[in-house]
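Enquirer: Need coordinates for the below:
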Amino acid sequence: MTTGTHLVVGLGNPGPTYAFTRHNVGFWAVDDLADRYGARFTLSSRHRAEVASVVLPASPGVDAVRLVLVKPTTYMNESGRAVQAVAQFHKIEPGHVVAVHDELDLNAGQLRLKFGGGDNGHNGLKSMRAHLGTGDFHRVRVGIGRPPGRQAAADWVLAKLKPSDADSMRVDAAIASDAVECLVRDGLEAAQNRFNN
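Expert: Reported below is the predicted structural model:
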């Protein structure tokens, strides 16, 4: 029996055009979590999202935890609509919401977890704050670095990745999945101590 339910939203843009971009690392992370536990995403039109559910099994001293995994089918700047709809449906409070997203202010290969804060120009986080009515949710921030030279940030995050960069981002997404599991099982401080780098 699970003693808690968390909503884990991977932030990204739907469709094949955006599938292999830096902005979609959140999607990659929740895909990884679903794959680990044999879950499949199904389209929920009324929630404007693809949704899957997994249970992290209990272990000695740790209760089982249910995760509702969400990939919004809206574009990034409307992600909050899906998060709000799924959270209300499953009666999940903002404090049990985890957003996995790309972070320009961290170098590729860096990962940071935190609770609350601003959106730092990230349209997905901005939309979540607006629709949840608070910024008090957890964030797993996956570093993608700043663009080289004078390239615009929007072009950088939406550029199709080279195969070698995609391979590196798959690793980063898998580590983000590990961080989510640690966060919901052991708490923020334990997850920060283990994964913040």
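
Enquirer: going forward, measure contacts between C-alpha atoms and count neighbours the same way
Expert: Fine.

Enquirer: Now for residue 7, how many residues are close by?
Expert: Using other C-alpha atoms under 10 Å, residue 7 has 25 other residues around it.

Enquirer: Same question for residue 14.
Expert: 18.

Enquirer: Quick check: closest non-adjacent residue to residue 173.
Expert: residue 29 (4.5 Å; C-alpha to C-alpha, 6 or more residues apart in numbering).

Enquirer: got it, and residue 172?
Expert: Leaving aside its chain neighbours, residue 172 sits nearest to residue 109 (6.2 Å; criterion: C-alpha to C-alpha, 6+ apart).

Enquirer: Isn't the one you found up against residue 167?
Expert: No: at 11.6 Å, residue 109 and residue 167 do not qualify as touching, with contact defined as C-alpha atoms under 8 Å.

Enquirer: one more, for comparison:
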Amino acid sequence: MKYLIAGLGNIGPEYEDTRHNIGFITLDKLAAKHEATFEHSRHAFVTEIKHKGRSIHLIKPTTYMNLSGKAVSYWMNELKVPAERLMVITDDIALPFGKLRLRAKGSSAGHNGLKDIEKCLGSQKYPRLKFGIGDDFGKGQQVDYVLGRFSREQFDELPFALDKACDMVYGFTTTGIDRTMSQYND
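Expert: Okay, here's the model as predicted:
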């Protein structure tokens, strides 16, 4: 059975290790656990890992965050993966740093990457894993915060949240979304 996991972020060295790139960072961690390397392909960096008989395709869109739907819809069609076997991993300022929340569907909540995916798929019905980055910024500072790098304390705590996010991907692909949500969502 095939799954598509799309980690959202922006390409380029100026965006590496920023809060907005937590989707990329999560997929890098997942690929490293399987000694898989990403290759540049159509609209994304792609790789494939195997877990418990599942074929899990990982993509990091090269279309920049605001056009993530182009890469996601292309790879869904290319791999013939239905929306229920897609998971989008993205940052979320509404969640405290390190908190993870898996949802089967939902609104974009103002997130431009999710908005574009919704537009391209014509639906809000696709699983997403929201990775909390917190909202420790002043009025008018959201863009700088989201595109900023993790604090020292956050960076030290990040490996634990990344391991949990990887476990949630494994759960999603093996035991299903409902069981994974009840096991991991707080």
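
Enquirer: TM between them?
Expert: Once superposed, chain against chain, the TM-score is 0.94 (TM-score structural alignment, normalised by the length of structure 2); 186 aligned residues with a C-alpha RMSD of 1.3 Å.

Enquirer: Strands of structure 2, start to end?
Expert: Remark: strands assigned in structure 2 by DSSP state E are 2-7, 39-41, 44-51, 54-61, 86-92, 100-103, 128-132.

Enquirer: Give the buried residues for the shortest one.
Expert: Looking back up the chat, that one is strand 39-41 of structure 2. Under the neighbour-count criterion of 16 or more other C-alpha atoms under 10 Å, strand 39-41 of structure 2 has nothing buried.

Enquirer: now the angle from the top helix by length along structure 2 to strand 54-61?
Expert: Identified as the longest helix of structure 2 according to DSSP state H is helix 152-174. Put simply, helix 152-174 of structure 2 runs at 140 degrees to strand 54-61, going by axes from the mean of the first three to the mean of the last three C-alpha atoms, to 10 degrees.

Enquirer: So what's the residue count around the counterpart of residue 174 of structure 2 in structure 1?
Expert: Here residue 174 of structure 2 is matched to residue 185 in structure 1, going by TM-score structural alignment. Residue 185 of structure 1 is flanked by 19 other residues according to other C-alpha under 10 Å.

Enquirer: With residue 96 of structure 2 instead?
Expert: Residues near residue 96 of structure 2, counting by other C-alpha under 10 Å: 14.

Enquirer: in structure 2, what residue sits furthest out from the centroid?
Expert: residue 139 (26.4 Å; C-alpha atoms, centre = their mean).

Enquirer: Mind listing residues that contact the longest helix of structure 2?
Expert: Here helix 152-174 of structure 2 makes contact (C-alpha atoms under 8 Å, 6 or more residues apart in numbering) with 3, 26, 29-30, 51-52, 54, 56, 85, 97-100, 177, 179-180, 184.

Enquirer: Narrow those residues to just the buried residues.
Expert: Those of those that meet the buried threshold are 3, 26, 29-30, 56, 85, 97-100, 177, 180, 184, by 16+ other C-alpha under 10 Å.

Enquirer: Now distance to residue 65 of structure 2 too, for those residues, in a markdown table please.
Expert: Formatted as a markdown table, those follow (distance: C-alpha to C-alpha, whole Å):
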| residue | distance to residue 65 of structure 2 |
| --- | --- |
| 3 | 21 |
| 26 | 15 |
| 29 | 20 |
| 30 | 20 |
| 56 | 22 |
| 85 | 21 |
| 97 | 20 |
| 98 | 21 |
| 99 | 21 |
| 100 | 20 |
| 177 | 25 |
| 180 | 26 |
| 184 | 26 |
